[in-house]
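Q: I would like the atomic coordinates for the input below:
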Amino acid sequence: METAEIRRRWLAFFEKNGHTVVPSAPLIHDDPNLLFVNAGMVPFKPYFLGQETPLWDRATSVQKCVRTGDIEEVGKTSRHGTFFQMNGNFSFGDYFKEGAITLAWQLVTTSQAEGGYGLDADKIWPTVYEDDDEAFAIWRDTIGIPAERITRRGKLDNYWHMGVPGPGGPCSEIYLDRGPEYGLEGGPAVDEDRYLEFWNLVFMQEELSAVRAKDDFDISGPLPKRNIDTGMGLERMATLLQGVDNLYEIDEVYPVIARAAEMTGKSYGEHSGQSAGSSHPDDVRLRVVADHVRSALMLIGDGVTPGNEGRGYVLRRMLRRSVRSMRLLGYEDPCLPELLPVSLERMQNSYPELATGFDRIAQIAYAEEDAFRRTLAAGTTILDTAVARTKEAGGSTLAGEQAFALHDTYGFPIDLTLEMAAEQGLEVDRDGFTRLMREQRERARADAKGKKARHANTEVWRDLRAGGATDFRAYEELTSEATVIGLVVDGEPVQEIAPGQQGQVVLDRTPFYAESGGQIADEGIITADGVHLKVIDVQRPVKGLIAHTVEVVTGGLQTGTSVLAQVDPEWRLSACQAHSGTHVVHAALRQVLGPSALQSGSYNKPGYLRLDFAWGQALSAATRSEIEEVANLAVRRDLPVSATYMPLPKAREIGALALFGETYGEDVRVVEIGGEWSRELCGGTHVQHSSQVGALTLTGESSVGSGVRRVEAFVGMDALRHLARERAIVAELSGLVGARPDELTDRIGAMVARLKEAERELERVRKEAVAAAAGNLTEQARDVNGVTFLGHDAGDSGADDVRTMVMDLRGRLGNQGPVVVAITGAAKGRPVVVVATNEAARSRGIRAGELVRVAATTLGGGGGGKDDIAQGGGQDVAKVGEALSAVEWRVGELAG
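A: This is a model prediction of the structure:
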């Protein structure tokens, strides 16, 4: 049974049993503690935490998930993977243990002909929490499983919680006995390879007041409503139903392995002689490729783009690990154009939107591979230099610090460093590298833990939210009469905010727009008798609740006070112009560049906007001009702007564009500008007609990552001010060069050409002077123990001039037996030294690299290079004479 069919049957079964089918949330989720959705219950977490009221009594989903904590272990075993899908069914105060167990049993044991999965009931082994007699009795008495096949296990295995205070409860896991060929007999407690877990039923029934560890927590009492959260691994079930050994061999993953094996000439799974529990390196690399290519496809599909931090770094790392693994398998040509379409062909059966957006996905992925191939070329040069210096110093091991710098700064993989160093006869200080990596991870964990601790204390906002949602009036009015229902200072609830304090004010209703969707929050004031507050920020700490960050200018504010909330009308107008202008620019981009130029992020504030979009190359000046013209023509046409609420499927049906990474409810707000000309899901504030955007001028275009470009623009009065500044600059330049504005390009171009020609002539004259000076210097050479030595201080000459002079002098003196030339210079106050030797000198053991280190050490710096020519530098210009003397002394010592 194909994975897509397993997924379809799951949703059909639970929908038939009264569950609402909830679409998978994007992998990017609005949770500061998570890089990605990492469990099927994450989108439902606000319901379990009591932050929001559930929309349904029963729900089911197949949720896309990514876990990256064990990314280094991917491929080494058959269990580790990054992207996976979690089938879940949820009950919010409806059915409980018996209902969850019975539904699970029906689905997995019903024959495939009747719509189930058709597992052999006699091979199913449940586990229950050690004290959960109720679940044990249901499995034994209601379902009919013999007691000897029901295993009781402790908190580490069969008790679930979120790792923070909140709901928790015992769980029951379902295993299938795969047979003696997979391991020992005796149940899940004996062998979890033979007995493979595929479903976990969590019975949320208790409120945890403190959580210290997985098996160390305090229970404060029962939950007001008992809930069910189950998770069945889709890949695990596919492994069982397709009769394969592991997740890498199912229909959604293995085709990439097969194609990669074909491209590299390798054979997967046919290697013998491996120790138990280990895999052949080729198999590991093929698994890495298959896993990471699929994960990258899904992540880019949900709007993640490669970058140097956070989600973008995880994606970049996956793509680069894929390319690196193919290289280690012997394939050095671009590989993603061959592999990504194979993954698409399998995954589009469940996620058809991948096919729709594949042009954008491929553009981003292929650009990242091209960038990494360039990184590999640059890293190879840096590695070669590090290896050469290590050898010159007589070492046999590349320092861990150098390997770490290659990995961390240049993205050069440690495996590649090990391989290439070994090819040149060096080992790598792997312990030092590992220590630095561990320190980096510990810093990251500490930072993440700190963020989690800060975020975890949401109780104050949950308590305020329990009193009802904020009546959001920002779309209808700029001024609202309201009542203060909560005050918060430094994260703690208070009854009054005093003059001079800063804190958060929660009102029963508000006209203020809370920051979201790329639009910053409104500014304005909140007033009452004798009270004046300046609103400096507006946020949603939990869904449905709006908190206003204020500075108390005069008076003191108490809870229960009636106030007048007033948005600054000029601020709002400019913000509306910018947000509507963002939609206009997005539509113009797609009209000029094509439908693959999809927005991947935006930011707008009064008078200014920026928009990130999928595109693989810089825009020409003509293209930018065309985009600007299309946008301004739309503004001039005075297109109507409207906002309509509709079900999400209807919005998708009419072609409304969604912002990647945003989570949308069942009903969404569709903002249209000129009907289908621009149709996007958006919760922001907008003008009523496109002409109200005013002037729109693009001010910049740049790269923000592989396959992603950014445009910036001013709108309204800010656009006019920008154009006025540019006009003033043009007028000033015209006056300086004595030309009309329309002549400026030609006039300045001619001036730049003449300047470059003059610079070239100066360079020619300078080189001639250097050569002439070098010719006179040969007379200063003297014999040092049979070696012709020439040392000279070239004053303020730069490194290039010094190097040219050294090589010229070595050539002039080359017929006088062993020759060493050492010259110093000091461009911009920083000393430089270059040393050169001829063949006769080197045959006597006199090497330039050693001599330049002698000089550079005297100068307070370092250096290195080859035996024939080397360069170094330092800090102390006053010691150049001393440095030359040190070189001469060392030459004499080596020659003697």
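Q: CA only for contacts and neighbour counts going forward, please
A: Will do.
Q: For the stretch 751-896 of the chain, just list every one of the strands.
A: 782-784, 787-793, 819-825, 832-837, 862-865, 869-873 (DSSP state E, counting those that start in this stretch).
Q: deepest of those, which one?
A: Mean neighbours per residue, mean count of other C-alpha atoms under 10 Å, is largest over the strands of the stretch 751-896 of the chain for strand 832-837, with a mean of 30.
Q: can you give me the angle that one makes with strand 787-793?
A: In terms of direction (axes from the mean of the first three to the mean of the last three C-alpha atoms, to 10 degrees), strand 832-837 departs from strand 787-793 by 160 degrees.
Q: To check against the first, give me the structure of this:
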Amino acid sequence: METSEIRRRFLQYFEDRGHTVVPSAPLPSPDPNLLFNVAGMAQFVPYFVGQQTPPYARATSVQKCVRTLDIEEVGKTTRHGTFFQMNGNFSFGDYFKEDAVKFAWELVTKPQNEGGYGFDESVLYASVYYEDDEAIDIWKRVAGLPDDRIVRLGMKDNFWSMGIPGPCGPCSEILIDRGSEFGADRDWEAGDRYLEFWNLVFMQNIRGEGGGKDGYEILGELPKKNIDTGLGLERVAYLLQGVDNMYEIDEIYPVIEKASELSGRKYGAEHEDDVRFRVVADHVRSALMLIGDGVTPGNEQGGYVLRRLLRRAIRSMRLLGYEDPSLVELLPVSLEQMKKSYPELVTDFGRISQVAYAEEEAFRRTLTAGTTIFDVAVRDTKASGAHQLEGAKAFQLHDTYGFPIDLTVEMAAEQGLNVDTEGFRSLMKEQRERAKADARAKKAGHADTSGYRELREKGVTEFTGYQELSSDSEVRGLLREGAVAPFAEQGETVEVVLEKTPFYAESGGQIADEGLILGDGLKLKVLDVQRPVKGLIVHKVEIVEGVLRPGANVQAAVDHEWRVSACQAHSGTHVVHAALRQVLGPNALQSGSYNKPGYLRLDFAWSSALDAATRSEIEEVANLAVRKDLPVSAQYMTLPEARDWGALALFGETYDEQVRVVEIGGPWSRELCGGTHVKHSSQVGAVTVTGESSVGAGVRRIEAFVGMEALHYLGRERALVRLLSENLKARPEELPAKVADLAERLRVAEKELERMRAAQVLEAAAELAKDPKDVFGVQYVGHRAPDGVNGGDLRKLALDVRGRMPNDKPVVVAVLSVNDGKPGVVIALNDLAREWRLKAGDLVRIAAEKLGGRGGGKDDVAQGGGTDAAGAGDALSAVEHAIGHQVTG
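A: The predicted model follows:
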């Protein structure tokens, strides 16, 4: 049975039994403590914890998930995968244990020709929480399982919680006995013979504080009992398809077959190659799904994970012996398998492939640079007599050049070295903690959302900002450092929740409104507005006057000029996005945006820089749309209706069933958007593109001013042109030629100055060669040249001095100069000096160390530099001392 059919049957089965089919949430997680969704129940957490009232009593979904903790184990075992799918059925205070068991057992054991999975009942077991006698009784009655096929397990195995105080409960798993070849009889710990594939969580309790899987207290029962189940789609697929592991199922194995064909290596012949094949297949599929959900390669958070996956796949293909670009061959194969369940991948494949192929091209370039850094690190390590590459160096290779740690370990082993992996992991941990702290600060300001949840229980904040800029309201509550507070006084900065508000909370790329909240003897300046919990709008305010208390009647007023300019910028973003797609084509899809009054920037999928003519064309299309005075409207509809209508969604955003579609000029621009907008495109005002740049592989960024800011920008440009015209005595249209002529004349003059400076430097060679210092028989010249001599001229001087000295004695020439504040040094030796076991490379490293840098080269000529010009004198003395030590030692 194909994986897509297993998926379809699951959703159909539960839809037929009154469950609402809910689309998968995007892979990027809205939780500041997570990068990606890792469980099927992720998008239903607000319902389980009571933050929101569920719109349905029963739901079912197939959630896309990415697990990042085990990336380095992928391929080494048959169980670890990065991307996976979790089938789930959920009850919010509706049915409970008996129906959950009945539904699961029926679907699992029902014959395939009747719409079930057709598992043989005789090899199925159930595990239960050891105190849950109710569940045991249900399994006996509903499934007819005897006592010896019901396993009681402890809290660590069969009791579920979110890891924090809140809902929890016992669980029950369906296991299959795969036979004696997979392990000993009734060995529940190994996990290979008795394989769990469906977990039923009976969410009935409330847990307290505590750590681990069993180190907390059960405080009582929930007022409403819920069901949360998870059936691992890939696990069921390999059980039903008769293969041994997830890598060999229909959605993954074709990539292995293609990789085998490309590399000429056979899957199943050698363990090391098998690991590489599995890494390739898993990571290519994971990258396809991540890019499909709007993640782009980068150096932080989700982008960092994606980049790592792509580069591990590329490197694994190279280790399999395939040196050519591989993603162009493998990604379409993965698409062919995944499109059966995710048809949207087909329409978006142009953008997905563009991002992936650009990352491969970039990595192929950095492999060369990274390998050079690696070679230098290996040489320095060996020179110091050590046998272990520093963790900091491994981290640099990983962080700067994208080298996976296993690549560094493998390359080091080829050189006979170990790697300080503990030091590397420590640095990685520090980086992850910084990233998590940044994410928490950006998303909520506080990791603990209990204060927000407490105020959310008083009701949803009504947003009135689409209709008005001023609203009479009531203070529902206030928070100080994330905790609910009874009052706040003048001079404090606190967070305020109102019954209703016209203030727009930052989202969708649009920053928050500014303005005032006024009351009787009360004046609050609004500094920021956020939605830390769905349904709750929180204002960060400075109390300018008065004492703030819950229950106060206030008037919330948005700054009118601020909102007008913000609307211009947000509508301008939509206009520029539509212009991009008109000029470049449908693959130029937005992958992120930011707009504030008068300014916008938009990130979009594109692999190459836009030339001046293309930027001008985009700007012209945008301004023509503004001039046409296109109507701007917003409509509400279901998410499927919006997609059918052609509305574009922002990648990575989670949308409700009812979404808001903003339309500019009919089908020319239709996007899902909750932001504030102008009424007609002419109100955007002028659109002036100010720049375009790269922000990562396959992603470009365009920036623009709109409205009055655009006019101010053009005014500054006009003033600059006028000033240049006056100074250069040329008309504006003559300026390009005039400036080009001046630049060429300057280049010629600088070249002549450089020639004269080099000649002046070389004139000193004869005098220096006449007066060497005798250092235990070695003729040593240590000379600091005038400042400003570049490395090339310094090298010429050293060689010229060496060439002028007699060859009947060993000669060492060391010349040094400081150029642009950075010292450089060149050392040259003659043949006789090398016969005396002196090496220019060794001596230049000694000199460079005094300069706060490093150096290297051949035995006869070497070059180095540093950052500490004050060490110049010490560097030349250190070389002289080293010569004496070497000769006399």
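Q: Any idea what the TM-score comes out to?
A: The TM-score (TM-score structural alignment, normalised by the length of the second structure) is 0.96; 884 aligned residues with a C-alpha RMSD of 2.2 Å.
Q: one step back: format the strands of the stretch 751-896 of the first structure as a markdown table; extra columns: distance to Met204 of the first structure.
A: Listed next are the strands of the stretch 751-896 of the first structure as a markdown table, based on distance: least, C-alpha to C-alpha, whole Å:
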| stretch | distance to Met204 of the first structure |
| --- | --- |
| strand 782-784 | 88 |
| strand 787-793 | 81 |
| strand 819-825 | 75 |
| strand 832-837 | 71 |
| strand 862-865 | 64 |
| strand 869-873 | 67 |
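Q: out of these, which comes closest to Pro165 of the first structure?
A: Pro165 of the first structure lies closest to strand 862-865 among these, at 55.8 Å (C-alpha to C-alpha).
Q: gap between that closest one and the chain center?
A: Relative to the centre of its chain, strand 862-865 of the first structure is centred 38 Å away, using C-alpha atoms, centre = their mean, to the nearest Å.
Q: mean per-residue distance, that strand to the second structure?
A: Superposed on the second structure, strand 862-865 of the first structure shows a mean distance of 3.9 Å to its aligned residues (mean C-alpha distance after the TM-score superposition for the first structure).
Q: got a list of contacts for that strand?
A: When contacts are defined by C-alpha atoms under 8 Å, 6 or more residues apart in numbering, strand 862-865 of the first structure is touched by residues 389, 848-850, 852-853, 856, 870-874.
Q: repeat that for 10 Å
A: 385, 388-389, 392-393, 832-835, 847-857, 870-875 (C-alpha atoms under 10 Å, 6 or more residues apart in numbering).
Q: do stretch 416-432 of the first structure as well
A: 324-325, 327-328, 376, 379-380, 383-384, 386-388, 390-391, 395-404, 406-407, 414-415, 436-438.
Q: Of those, just the buried ones, ChimeraX syntax please.
A: A single ChimeraX command selects the buried members of these (16 or more other C-alpha atoms under 10 Å):
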select :324,325,327,328,376,379,380,383,386,387,388,390,391,396,397,398,399,400,401,402,403,404,406,407,414,436,437
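Q: Now the aligned residue in the second structure for Glu338 of the first structure. Nearest residue, chain neighbours left out?
A: Following TM-score structural alignment, the counterpart assigned to Glu338 of the first structure within the second structure is Glu329. Nearest non-adjacent residue to Glu329 of the second structure, counting by C-alpha to C-alpha, 6 or more residues apart in numbering: Lys258, 7.8 Å away.
Q: Surely that neighbour is within a helix?
A: Yes - secondary structure of Lys258 of the second structure (DSSP: H, G, I helix; E, B strand; the rest coil): part of a helix.
Q: contacting residues around the residue nearest the centre of the first structure?
A: Nearest residue to the geometric centre of the first structure (C-alpha atoms, centre = their mean): Gly312, 1.7 Å. Residues near Gly312 of the first structure by C-alpha under 10 Å, 6+ apart: 35, 299-300, 303-306, 318, 705.
Q: quick one: it from Val641 of the first structure, how far?
A: Here the criterion is C-alpha to C-alpha, to the nearest Å. By it, Gly312 of the first structure lies 34 Å from Val641 of the first structure.
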